[in-house]
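Novice: Coordinates only, no sequence provided:
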């Protein structure tokens, strides 16, 4: 059995009659990048807050870095974890240096530790501006990188990232994920929440959450293969003027495949492969047909909407 950094068993978090998290279980291996994917309100942030000890679970067991979570062990767990929220973990009105000094003080680092860690993490993010720069003067992507670096000032075993790239450019997001992979290569465990589908594919394993429950958990590759064993067929109408007519015509065969519109094209999600193959000749009268690889967005939509059918 691999070393586990996080173990969640039958976690329930209830507010009145509302179940924010409803009996979920998962584990995260040491050095793994593990993602929680879901829409707003799915329960991702609530789960992280429970793991951090900010919220007391209604029931269930949590083990973080080998420590059973309880009121008595909260300080021991805090020493082992770093946390970056979607609202950042640094202050706009302080300089970069002041922010790092503040966090070093909160984490009880001595002067030597602070100097070594701050130099290392700023070099890691290729920070080439003055440390006297106010955080509010930094580009949003650089702010995110500094915030991530700050969350790792005390060299934690586990880093929790809650929607860390919300509101930044695609290029800044890519650079941020390079840093995440750098931390993972150092042996740190990363648990990240996101609603970006492309980011989900950067995780080693992903748990899809919906209404407080985990509806699927596996590697991105395995989830694609499970949900779409035959891939996806993209159908481009040969006559664009007949797009709606063709949609009405072919949508009646929902027992064989589901048809979803993507602009002037359709994606066919197959339920019955043998019957679908029999339609090949007829389909090609109306469409240009191409078998394409599913995206993780396709997986998410199919899992969420599939449970509503």
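Specialist: All right, it came through fine. On a predicted model such as this, the values are computed, not experimentally measured, just so you know. Residues are numbered from 1 along each chain as shown.

Novice: from here on, contacts and neighbour counts on C-alpha atoms
Specialist: Will do.

Novice: what about stretch 85-100, how long is it end to end?
Specialist: 16 Å (Cα to Cα, to the nearest Å).

Novice: same deal with stretch 125-140?
Specialist: 14 Å.

Novice: So what touches it?
Specialist: Around stretch 125-140, the neighbours that count as contacts under Cα atoms under 8 Å, 6 or more residues apart in numbering are 90-98, 143, 145-146, 149, 168, 179.

Novice: Can you say which two of those are spatially most distant?
Specialist: Spanning the widest gap among the contacts of stretch 125-140 are 93 and 179, at 24.7 Å by Cα to Cα.

Novice: List the buried residues in stretch 55-63.
Specialist: Buried residues in stretch 55-63, counting neighbours by 16 or more other Cα atoms under 10 Å, are found at 56-57, 61-63.

Novice: Throw these into TSV and include secondary structure and distance to residue 134, thanks.
Specialist: Shown next, in TSV, are these (DSSP: H, G, I helix; E, B strand; the rest coil; distance: Cα to Cα, whole Å):
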residue	secondary structure	distance to residue 134
56	coil	36
57	coil	38
61	strand	41
62	strand	38
63	strand	38
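
Novice: Format those as CSV; extra columns: distance to residue 264.
Specialist: Formatted as CSV, the buried residues of stretch 55-63 follow (distance: Cα to Cα, whole Å):
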residue, distance to residue 264
56, 49
57, 47
61, 49
62, 48
63, 49
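
Novice: List only those of the contacts of stretch 125-140 flagged as buried.
Specialist: If you count burial by 16+ other Cα under 10 Å, the buried members of those come out as 90-91, 94-96, 98, 143, 145-146, 149, 168, 179.

Novice: taking those one by one, which sit in helices?
Specialist: In helices, defined here by DSSP state H, the members of the buried ones among the contacts of stretch 125-140 are 96, 98, 143, 145-146, 149, 179.

Novice: one more structure, for comparison:
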């Protein structure tokens, strides 16, 4: 018998301030790589925005983080737990809301709340307390007996948020929760999310709406399975690309001309003007070129980039 005990490999020291840590995460589906070696961390109490177009790998990543999909490589720790090794350990501590709301439309509001309370093993006393919170938060008091299918999309969204948080999770994943919701309901929904964040819940939100990104404390841009940038919204905009605004009578014609210009990387119509991504281009020089092309009334000026402008610049590699 050996007098020496075999030492165990050192375990990583967990930072209690970090809710999610991802290191070199990869997920392959056959020959297709959906998530290509990404790394990031989400601190507790953050509203973390995970942005990117459809098919960029956002949903695949969130499925891995919630333990419903195994990674092909790398490591994921959620609330200090290695998700690949013990996915069940985090289920009681996290909430999940998808764009489909995960509701049973043939059940009433009350029945949906009861079902999810049962899934999370809430006692009668705890359910009674959380029921009151959900009804007040979702403004559904008096509608407990209504079929979920009869609710508007905005009301179903609120109910879905209530059922996703009925067990008081520490961390809430929201996968494109505002998809298909009107602008007013979206704004009201974000008010609810900020209320949750104020209560100490960490929020991990995937979205492809750039206007929602300003509601987050920090962002990561996902494109083709990779993170192309991350940081606070203000910092990302400050380091963004040069953007010019073009106004003239014939915006459609000017847009076609600009789209063919070699030094123009993106052009699109927004709020009655053209926004042109063209790093290093002098506004007056571009105005002169537009006039020479037949757009004599063209006025060009430099403007502050938006997050959408920044993202377009990133994904086009410029």
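Specialist: Sure, I can see it. Predicted model, so just to flag it, every value in this text is computed and none were measured.

Novice: TM-score for these two?
Specialist: The TM-score (TM-score structural alignment, normalised by the length of structure 1) is 0.88; 298 aligned residues with a Cα RMSD of 2.5 Å.

Novice: quick check, nearest of the contacts of stretch 125-140 of structure 1 to residue 41 of structure 1?
Specialist: Closest to residue 41 of structure 1 out of the contacts of stretch 125-140 of structure 1 is residue 168 (21.1 Å), distances taken as Cα to Cα.

Novice: Which position in structure 2 pairs with that closest one?
Specialist: For residue 168 of structure 1, the aligned position in structure 2 is residue 181, judged by TM-score structural alignment.

Novice: How much space separates that match from residue 62 of structure 2?
Specialist: Taking Cα to Cα, one finds residue 181 of structure 2 at 21 Å from residue 62 of structure 2.

Novice: if we can go back for a sec, between the buried ones among the contacts of stretch 125-140 of structure 1, which is closest to residue 286 of structure 1?
Specialist: Comparing those against residue 286 of structure 1 with Cα to Cα picks out residue 168 as the nearest, at 41.4 Å.

Novice: and the closest one, what is it in contact with?
Specialist: 140-141.

Novice: 10 Å instead, please
Specialist: Applying Cα atoms under 10 Å, 6 or more residues apart in numbering, we find residue 168 of structure 1 in contact with 139-144, 174, 176.

Novice: now residue 1 of structure 1
Specialist: Counting by Cα under 10 Å, 6+ apart, residue 1 of structure 1 makes contact with residue 29.

Novice: and if you look at the one 5 residues further on?
Specialist: Applying Cα under 10 Å, 6+ apart, we find residue 6 of structure 1 in contact with 26-30, 51, 62-68, 158, 189, 191.

Novice: so how far is residue 232 of structure 2 from the counterpart of it in structure 2?
Specialist: In structure 2, the residue matched to residue 6 of structure 1 (TM-score structural alignment) is residue 20. Using Cα to Cα, residue 20 of structure 2 is found at 17 Å from residue 232 of structure 2.

Novice: again, but for residue 201 of structure 2
Specialist: In this view, residue 201 of structure 2 and residue 232 of structure 2 are 19 Å apart by Cα to Cα.

Novice: got it, and residue 59 of structure 2?
Specialist: If you measure residue 59 of structure 2 against residue 232 of structure 2 using Cα to Cα, the figure is 22 Å.

Novice: Endpoints of stretch 129-146 of structure 1, how far apart?
Specialist: Counting by Cα to Cα, you get 11 Å between the two ends of stretch 129-146 of structure 1.

Novice: How far off centre is it?
Specialist: How far stretch 129-146 of structure 1 lies from its chain's middle: 24 Å, per Cα atoms, centre = their mean, to the nearest Å.

Novice: For it, give the aligned segment of structure 2 as residue numbers.
Specialist: So stretch 129-146 of structure 1 is aligned with residues 142-159, judged by TM-score structural alignment.

Novice: next one: stretch 68-84 of structure 1 to chain centre, how far?
Specialist: 22 Å.

Novice: An error on my part: the question was meant for stretch 272-280 of structure 2.
Specialist: Using Cα atoms, centre = their mean, the offset of stretch 272-280 of structure 2 from its chain centre is 26 Å.

Novice: Tell me who's in contact with residue 213 of structure 2.
Specialist: Residue 213 of structure 2 makes contacts with 47-51, 205-207, 219-220, 232-233, 307-308, as judged by Cα under 10 Å, 6+ apart.

Novice: List the ones among these that fall in strands.
Specialist: Mapping the contacts of residue 213 of structure 2 onto strands (DSSP state E) picks out 47-51, 205-207, 219-220.

Novice: What lines up with residue 240 of structure 1 in structure 2?
Specialist: Using TM-score structural alignment, the partner of residue 240 of structure 1 in structure 2 is residue 250.

Novice: cool, and residue 222 of structure 1?
Specialist: Using TM-score structural alignment as the criterion, residue 222 of structure 1 maps onto residue 235 of structure 2.

Novice: can you count the residues close to that match?
Specialist: For residue 235 of structure 2, the count of nearby residues is 11 (other Cα atoms under 10 Å).

Novice: mean shift of the host helix or strand of it relative to structure 1?
Specialist: For residue 235 of structure 2, the host element (DSSP states H and E) is helix 233-238. Its aligned residues in structure 1 lie a mean 1.4 Å from helix 233-238 of structure 2 after superposition (mean Cα distance after the TM-score superposition for structure 1).
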